[in-house]
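# Sequence first, predicted model second:
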Amino acid sequence: MCGIVGLHLRNPALAPRLGELLTGMLCEMQDRGADSAGIAVYGDPRWSPAGHVTVSFVPDASCVELTSGLAAEAVAGALATAYGADVAVVDAGPTLVAHVPGGDAELDRLRGAVKEAFPEALVAGFGADVAVLKGVGHPRDLAEAYGLPAAQGWQGVGHTRMATESAVTPGGCHPYAVGPDQCLVHNGSFSNHASIRRDLVAAGAEFDSMNDTEVGARFVADRLAAGYTVETALKELLTTFDGFYTLLVADGDSFAVVRDAIACKPAVIAEHDDWVAMASEYRALVGLPGIAEARIYEPEPERIYAWTR
């Protein structure tokens, strides 16, 4: 079944409340999936400070605990050895968030250092603006373990999972964030994911799970790397993927929603002068400030709804 939530802030004055609002939204969707939960947060100054690049990772991809079991100081030391300079590490429950000053070159070095120091690690997300936190367990427990209520920023995307396509591990948990500052969450099932996976592997893609959602995420990332916008990438996804699905896709500047032609997977959008929000069910939106004044509607089949920062 699964539950999706997303919040894109238009009013910067709400940035200090992003994590609080996302926590309420995510926990309202716990009945739709209590196997695992994940969240992508854009712009938090602790996880992804300005002028830094960030890699979010679970040191052991098989971890099913609410903590990594590792001290952040020890992890920072191991990463500094592999990276060749100091690395800051923030403990976010089962996920650790490492960041260093710099740009794309340093981001590639830091991702390499994570894999060198922790060969069994799952890289959950990376970029200049995003922290991606993944874990196995009840969404409310995970939100607390992440420290989500205290998060700040301009945008967040979350997911509660009821596993149908792959194992209940961090690797099967959404969001899938396989390109820089990109993430995708999905409610539904892609019926032709195996053939698309083969094409992507033949083109050089590497996968972390057998989850059908990861195929969609890597397809979108491939198109974005080729110069597509989020909207044009999703238009091609609509013509390539079969199945039933509602998708929420985000990057550092945009936030987009799309449903398949049948649109049997639930979705609701609310637009307010201060924010745009999306969820699988309206109850996830009722705690947002000004919800009574928001324009609320169900997204139409095969129509792409997108907002830019």
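That came through fine. Numbering: from 1, shown residues only.

# Only C-alpha atoms from now on, for both contacts and neighbour counts.
Will do.

# quick one: which helix or strand includes Phe244?
strand 243-250 (DSSP states H and E).

# ok, and for that strand, which residues are buried?
Neighbour-count burial for strand 243-250 flags 244-250 (criterion: 16 or more other C-alpha atoms under 10 Å).

# Next: stretch 287-296.
288, 291, 294, 296.

# excluding its backbone neighbours, what's nearest the first one?
Setting aside the residues directly before and after it, Leu288 is nearest to Leu21 in space (C-alpha to C-alpha, 6 or more residues apart in numbering), at 6.7 Å.

# helix, strand or coil for Val215?
helix (DSSP: H, G, I helix; E, B strand; the rest coil).

# I'd like the distance between it and Val178.
10 Å (C-alpha to C-alpha, to the nearest Å).

# hmm, who's touching stretch 180-191?
1-4, 40, 125-130, 157-159, 165, 174-177, 212-213, 217, 221, 241-252, 265 (C-alpha atoms under 8 Å, 6 or more residues apart in numbering).

# Show me which residues of it are buried.
180-190.

# now stretch 68-85
With burial defined by 16+ other C-alpha under 10 Å, the residues of stretch 68-85 counted as buried are 68, 72, 75-80, 82-83.

# Help me confirm that Arg109 comes into contact with Gly84.
No. Between Arg109 and Gly84 there is no contact under C-alpha atoms under 8 Å: 9.4 Å.

# Second structure follows, compare the two:
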Amino acid sequence: MCGIVGLHLKSPKYQDLLGCLLGPMLGCMETRGSDSAGLAIYEEPVPEGYFRYSVRLDGVDSTEEVKSVVAALVDELSDDLATTVTCERVRPDGAVLVAPESMTDVTSCLAARRPDATVVAFGRHIEVVKDVGTPQEICHRHEINNRTGFQGIGHTRMATESAVTTDHSHPFAPYPDLALVHNGSFSNHATVRRWLAKEGIGCVTDNDSEVAARLVGRALSAGASLEAALQDMGNEMDGFYTLLVATGSEFAVMRDSFACKPLVVAETDDYVAVTSEYIAMTSLPGIGAATVYEPMPGEIHVWGR
């Protein structure tokens, strides 16, 4: 059992309050799982030709050490890539770096300089925060209440099939500006993982949700719409699931054909909110006047900017 939450803002009205609204929603879902938690937050894009890279640095203990390591890393990567790399944000676990959109070059240079560094997410809009611990601990540690943006998704996990580690926690973000969170389980993920590997698409973990994320990313990379990518994923994977997926321009939910995993949607003129349980929405402004419903079995709903 896991909990998922999401907030897609239709207008700028609440963009400065995104973190203040999203954090409590995720904290409310702690009873659905407290092994680990994470969020993907979407902001206005960095300049064309560049990506935001959410970089985790393992083995760095203090805030001052993180700052020192990040400052050195920015200079080193700028030299290695022969361009300007900047730090948008220093985080307790690393940093958000702005660097050229050539993911392969950036990760190669990063691995050479810091073998303990992991790129958790990348894209013009996205930042991903995830860690082992409760949602409230993680939101407090990363000061989520201070975050702004136009949409975000979150997940709190009760591990059932794979290890409790930061890598295994959600969201999974294996392609530019894509993030996926999942409540449920896929029964054939090992089979799909093997044929993805034959195509040269490797997984970092043995988590079933990562396989779904990579399938969606594979379809998006081939030019599919988000809705078509989710349909493709549903055709390939078996199980009981509710998915919440975001890109730099869209926000979508999907339920399997049995719809045994809960999902509630609330929509107003200002936002679309998604949670596993209605109680997580009750702190949102204007929720009393929202149109509230549960997507039907097999349905996919997509909202765009």
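Everything's here; your move. Bear in mind that the values here come from a model prediction, so they are computed numbers and not experimental data.

# Can you pick out the ones from the buried residues of stretch 68-85 of structure 1 that are in helices?
Residues of the buried residues of stretch 68-85 of structure 1 located in helices (DSSP state H): 72, 75-80, 82-83.

# just those now: which is nearest Pro16 of structure 1?
Ala72 (24.6 Å; C-alpha to C-alpha).

# Need the counterpart of Asp116 of structure 2 in structure 1.
In structure 1, Asp116 of structure 2 lines up with Glu120, judged by TM-score structural alignment.

# And Ile287 of structure 2, by the same measure?
Aligned partner of Ile287 of structure 2 by TM-score structural alignment: Ile291.

# Distance-wise, check that match relative to Leu285 of structure 1.
In terms of C-alpha to C-alpha, Ile291 of structure 1 sits 7 Å off from Leu285 of structure 1.

# Now do the shared contacts for these two.
Common neighbours of Ile291 of structure 1 and Leu285 (C-alpha under 8 Å, 6+ apart) are Ala270.

# Do I have it right that Met237 of structure 2 meets Val192?
Yes. If you go by C-alpha under 8 Å, Met237 of structure 2 and Val192 touch, sitting 7.5 Å apart.

# aligned partner of Glu302 of structure 1 in structure 2?
Glu302 of structure 1 maps onto Gly298 in structure 2, by TM-score structural alignment.

# Enumerate every residue touching that match.
Contacts of Gly298 of structure 2 (C-alpha under 8 Å, 6+ apart): 254-259.

# Excluding chain neighbours, what is closest to it?
Ser257 (4.2 Å).

# mind checking how far the counterpart of the one you found in structure 1 is from Ala151 of structure 1?
Using TM-score structural alignment as the criterion, Ser257 of structure 2 maps onto Ala261 of structure 1. Here Ala261 of structure 1 is placed at a distance of 36 Å from Ala151 of structure 1 (C-alpha to C-alpha).

# next one: His8 of structure 1
14 Å.

# what about the strands in the stretch 101-250 of structure 2?
Applying DSSP state E, counting those that start in this stretch to the stretch 101-250 of structure 2 gives strands spanning 117-123, 126-132, 151-157, 179-186, 239-246, 250-255.

# What range does the fourth one cover in structure 1?
In the comparison with structure 1, strand 179-186 of structure 2 aligns to the range 183-190 (TM-score structural alignment).

# how far apart are the matching stretch and its match in structure 2?
Compared with structure 2 after fitting, stretch 183-190 of structure 1 deviates on average by 0.5 Å (mean C-alpha distance after the TM-score superposition for structure 1).

# Determine how far that stretch lies from the middle of the whole chain.
In terms of C-alpha atoms, centre = their mean, to the nearest Å, the centre of stretch 183-190 of structure 1 is set 11 Å apart from its chain centre.

# residue closest to the middle of structure 1?
Pro175 (3.2 Å; C-alpha atoms, centre = their mean).

# Isn't it up against Ile39?
Yes. Counting by C-alpha under 8 Å, Ile39 is a contact partner of Pro175 of structure 1 at 6.4 Å.

# So for the two, which residues contact both of them?
In contact with both Pro175 of structure 1 and Ile39: 132, 134, 157-159, using C-alpha under 8 Å, 6+ apart.

# how about these in JSON lines, adding neighbour count?
Formatted as JSON lines, those follow (neighbours: other C-alpha atoms under 10 Å):
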{"residue": "Val132", "neighbour count": "33"}
{"residue": "Lys134", "neighbour count": "36"}
{"residue": "Val157", "neighbour count": "29"}
{"residue": "Gly158", "neighbour count": "31"}
{"residue": "His159", "neighbour count": "34"}
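
# residues near the aligned partner of Glu281 of structure 1 in structure 2, how many?
Superposed on structure 2 with TM-score structural alignment, Glu281 of structure 1 falls opposite Glu277. The burial count assigned to Glu277 of structure 2 is 19, neighbours taken as other C-alpha atoms under 10 Å.
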